[in-house]
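Enquirer: missing the sequence, but the structure's below:
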């Protein structure tokens, strides 16, 4: 044996395209991705929980009445 043992190869995370924070548009941080900080992450969570991101739905009352008949 000549001592040519294989060394473990370090795995490198693939580089992803730099994406701005969706809240404040600053560069995102790896540990908070896709946000730049815990503050922006919390702002986004608050928006979800308060219903700010709800999709507006228009109820068609006439169609609903026809379906009941």
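Expert: Noted; the coordinates are in hand. In this text, all values refer to a predicted model and were calculated from it rather than measured experimentally.
Enquirer: Please count neighbours and contacts with C-alpha atoms only from this point.
Expert: Will do.
Enquirer: Any idea how far apart the tips of stretch 43-63 sit?
Expert: Using CA to CA, to the nearest Å, one end of stretch 43-63 lies 38 Å from the other.
Enquirer: which residues are in contact with it?
Expert: residue 23 (CA atoms under 8 Å, 6 or more residues apart in numbering).
Enquirer: Would you mark the buried spots in it?
Expert: residue 44 (16 or more other CA atoms under 10 Å).
Enquirer: for comparison:
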């Protein structure tokens, strides 16, 4: 059985790169792009949205 190469766009530079175990930086194309992305997280450029908690409600009602 022949397996086709799965190509994905690098999240940082958008170049196509093979997504495989041989690519140590997957889904990135290089260590540089991987570190740029890590720096963006460390700089808080990315954030996971959170819902503000209403302090007037008991804890069991805020979930």
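Expert: On my side now, so go ahead. Every value quoted in this text rests on a predicted model; they were computed, and no experiment measured them.
Enquirer: Just the TM-score for the two chains, thanks.
Expert: Once superposed, chain against chain, the TM-score is 0.60 (TM-score structural alignment, normalised by the length of the second structure); 53 aligned residues with a CA RMSD of 2.3 Å.
Enquirer: Thought residue 27 was touching residue 20 of the first structure, still the case?
Expert: Yes - using CA atoms under 8 Å, residue 20 of the first structure makes contact with residue 27 at a distance of 4.5 Å.
Enquirer: Find the residues that touch each one of those two.
Expert: Contacts common to residue 20 of the first structure and residue 27, judged by CA under 8 Å, 6+ apart, are 35, 36.
Enquirer: Translate residue 32 of the second structure into the numbering of the first structure.
Expert: Following TM-score structural alignment, the counterpart assigned to residue 32 of the second structure within the first structure is residue 39.
Enquirer: Next one: that match from residue 30 of the first structure, what distance?
Expert: From residue 39 of the first structure to residue 30 of the first structure the distance is 15 Å (CA to CA).
Enquirer: if we can go back for a sec, measure how buried the match of residue 32 of the second structure is and give me the count.
Expert: Using other CA atoms under 10 Å, residue 39 of the first structure is surrounded by 12 other residues.
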